[in-house]
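# have a look at this fold, sequence not included:
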């Protein structure tokens, strides 16, 4: 992953994809997909899902998406007290 993509708000994205099995449409199967993608549009995930619907037999049931920024601003805290020791 290049620093340029990380600075452009790309993040590690995980999608849990539930789909109907082609031979047994009443059963659901899970597929976990993970890649770097840009929220909230998720262009990489959308291309993958377009490929899925176009090329694969198992129709999609649902997709759950989670993302985590990899570069975040540091947390700052204000000191409650200042002590001086001699």
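That came in fine, so what should we check first? Remember, predicted model here, so these are calculated numbers, not experimental data.
# for the rest of this, base every contact and every neighbour count on C-alpha atoms.
OK.
# which one is the spatially most central residue of the chain nearest to, not counting chain neighbours?
Geometric centre of the chain, nearest residue: residue 13, 1.7 Å, by C-alpha atoms, centre = their mean. Excluding the flanking residues, the one nearest residue 13 by C-alpha to C-alpha, 6 or more residues apart in numbering is residue 67, at 4.3 Å.
# residues contacting whichever strand or helix holds the one you found, please?
Per DSSP states H and E: residue 67 is located in strand 60-68. Contacts with strand 60-68, where a contact means C-alpha atoms under 8 Å, 6 or more residues apart in numbering, come from 11-20, 28, 39, 53.
# one more structure, for comparison:
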């Protein structure tokens, strides 16, 4: 009896829409309000809701004194539908 194959959990995440996300957060510190500073972060998240990023930003707003100016997001799905072409059979290989 063949053994059931279990898909890799990481692969299942990719199929459900998770992808590599890059966030650049521009912020100002209270003691230097004229300076705009940058924090960059690369992580896996799911577009378009970005639950991991939202949790991080909620934490930032609650726990960090720096005021967020803006957040820029770039997201790339790791797996996406591919173009499939059917080829007609040309002959038999021996």
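Thanks, I have the structure now. Every value quoted in this text rests on a predicted model; they were computed, and no experiment measured them.
# mind checking the TM-score on these two?
Once superposed, chain against chain, the TM-score is 0.82 (TM-score structural alignment, normalised by the length of the first structure); 79 aligned residues with a C-alpha RMSD of 1.9 Å.
# please report how far the equivalent of residue 38 of the first structure over in the second structure lies from residue 13 of the second structure.
Taking TM-score structural alignment for the superposition, residue 38 of the first structure sits opposite residue 46 in the second structure. According to C-alpha to C-alpha, to the nearest Å, residue 46 of the second structure stands 9 Å off from residue 13 of the second structure.
# can you check residue 75 of the second structure too?
15 Å.
# these two: which has the busier surroundings?
It is residue 75, of residue 75 of the second structure and residue 13, that has more neighbours when counted by other C-alpha atoms under 10 Å, with 19 against 16.
# which one in the first structure is aligned with the more buried one?
Match for residue 75 of the second structure (TM-score structural alignment): residue 67.
# equivalent analysis for residue 24 of the second structure, please.
Under the alignment (TM-score structural alignment), residue 24 of the second structure pairs with residue 16 in the first structure.
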